[in-house]
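Peer 1: just need the structure, nothing else, for what follows:
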Amino acid sequence: MSQTDRDYSEKRDFIRMRVDADVSLIHEGDEVQAVCIDLSSSGMQLEAPRSFKVGDRLSVRIDSDHAALKGLEADTEVVWVKAQDGGGQKLGLTILKMK
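Peer 2: Coordinates of the predicted model:
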């Protein structure tokens, strides 16, 4: 069963951690700065200044401020989008592969 086929309540079975961290998104060679709102073991919610669409594949990088902790790098896919006032949007991403 794909991520998009699962019902809403099942998607919420994963613990989400609010992070409010700066992230770099790479899509088709372009790098875009965004903010990660929350993170779980299977996905993340972001706020981005430009538009993406469901199905877009994004590489995500969250750098660590601590020398002892490695940052997060993952290949993801956009599973939902919600337009925001001012032209940006919130994105729901599923993690396809951790790097």
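Peer 1: make it CA atoms for all contacts and neighbour counts henceforth
Peer 2: Fine.
Peer 1: which parts of the protein are helices?
Peer 2: For the chain, applying DSSP state H gives helices covering 8-11.
Peer 1: now do the contacts for the nearest residue to Ile26 once chain neighbours are set aside.
Peer 2: Nearest-residue entry for Ile26: Ser59, 5.0 Å, with adjacent residues in sequence omitted and distances by Cα to Cα, 6 or more residues apart in numbering. The contact partners of Ser59, taken as Cα atoms under 8 Å, 6 or more residues apart in numbering, are Leu25, Ile26, His27, Glu73, Ala74, Asp75, Thr76.
Peer 1: Gly43: which of those residues is nearest?
Peer 2: Thr76 (8.0 Å; Cα to Cα).
Peer 1: am I right that that closest one is in contact with Lys99?
Peer 2: No. The criterion here is Cα atoms under 8 Å, and Thr76 misses it with Lys99 at 10.8 Å.
Peer 1: and for comparison, fold this next one:
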Amino acid sequence: MVNFDDKRNFYRMLLNSEVKVTIIDDEINSEFVATCRDLSATGMAIEMSHPLEMGTRVKAKIESANASVQALDVKGKVVRIEEEATDLYLVGIAIDDMD
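Peer 2: All right, here's what the predicted structure looks like:
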């Protein structure tokens, strides 16, 4: 669990939510579904079955479970990749634009 000894500027919320990811760096705008593990004001960590290249620009959308709350729709770039197990990667995305 993330604690206050973590030197981040923003607190990370632990999640286990489906996130739709679109790679905006490629010509076909590849899309896939992943799991958002945590989220802060400046980044997110997503769990997926394949790695992305460092610096890849992506769009990520998390639908809201409540109709009165707007979906989260962000753009950012891949800044971290960790292989946690066979076919399981944790990809860190730095958010630089929010719709």
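Peer 1: more neighbours, Thr76 and Lys99 of the first structure?
Peer 2: With neighbours defined as other Cα atoms under 10 Å, Thr76 of the first structure and Lys99 compare such that Thr76 has more, 23 against 10.
Peer 1: and the gap between the more buried one and Gln89 of the first structure?
Peer 2: 17 Å (Cα to Cα, to the nearest Å).
Peer 1: before we move on, what about Arg57 of the first structure?
Peer 2: 16 Å.
Peer 1: so if I had to pick from those two, which one is more boxed in?
Peer 2: Neighbours were counted for Arg57 of the first structure and for Gln89 using other Cα under 10 Å; Arg57 has more, 21 against 17.
Peer 1: and the closest residue to that one other than its chain neighbours, how many neighbours does it have?
Peer 2: Of all residues not flanking Arg57 of the first structure in the chain, Glu77 sits nearest, at 4.5 Å (Cα to Cα, 6+ apart). Burial measure for Glu77 of the first structure: 22 neighbouring residues, criterion other Cα under 10 Å.
Peer 1: and Glu77 of the first structure, what is it in contact with?
Peer 2: Val54, Gly55, Asp56, Arg57, Leu58, Leu93, Thr94, Ile95, Leu96.
Peer 1: return the member of those residues nearest to Val32 of the first structure.
Peer 2: Nearest to Val32 of the first structure among the contacts of Glu77 of the first structure, with distances taken as Cα to Cα, is Leu58, at 10.1 Å.
Peer 1: the closest residue to Asp97 of the second structure other than its chain neighbours: what's it in contact with?
Peer 2: Among residues not flanking Asp97 of the second structure along the chain, Lys75 sits closest, at 5.1 Å (Cα to Cα, 6+ apart). Neighbouring residues of Lys75 of the second structure by Cα under 8 Å, 6+ apart: Arg57, Val58, Lys59, Ala60, Ile95, Asp96, Asp97, Met98.
Peer 1: using a markdown table, lay out those residues together with distance to Leu15 of the second structure.
Peer 2: Converted to a markdown table, the contacts of Lys75 of the second structure look like this (distance: Cα to Cα, whole Å):
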| residue | distance to Leu15 of the second structure |
| --- | --- |
| Arg57 | 22 |
| Val58 | 19 |
| Lys59 | 18 |
| Ala60 | 14 |
| Ile95 | 16 |
| Asp96 | 20 |
| Asp97 | 20 |
| Met98 | 19 |
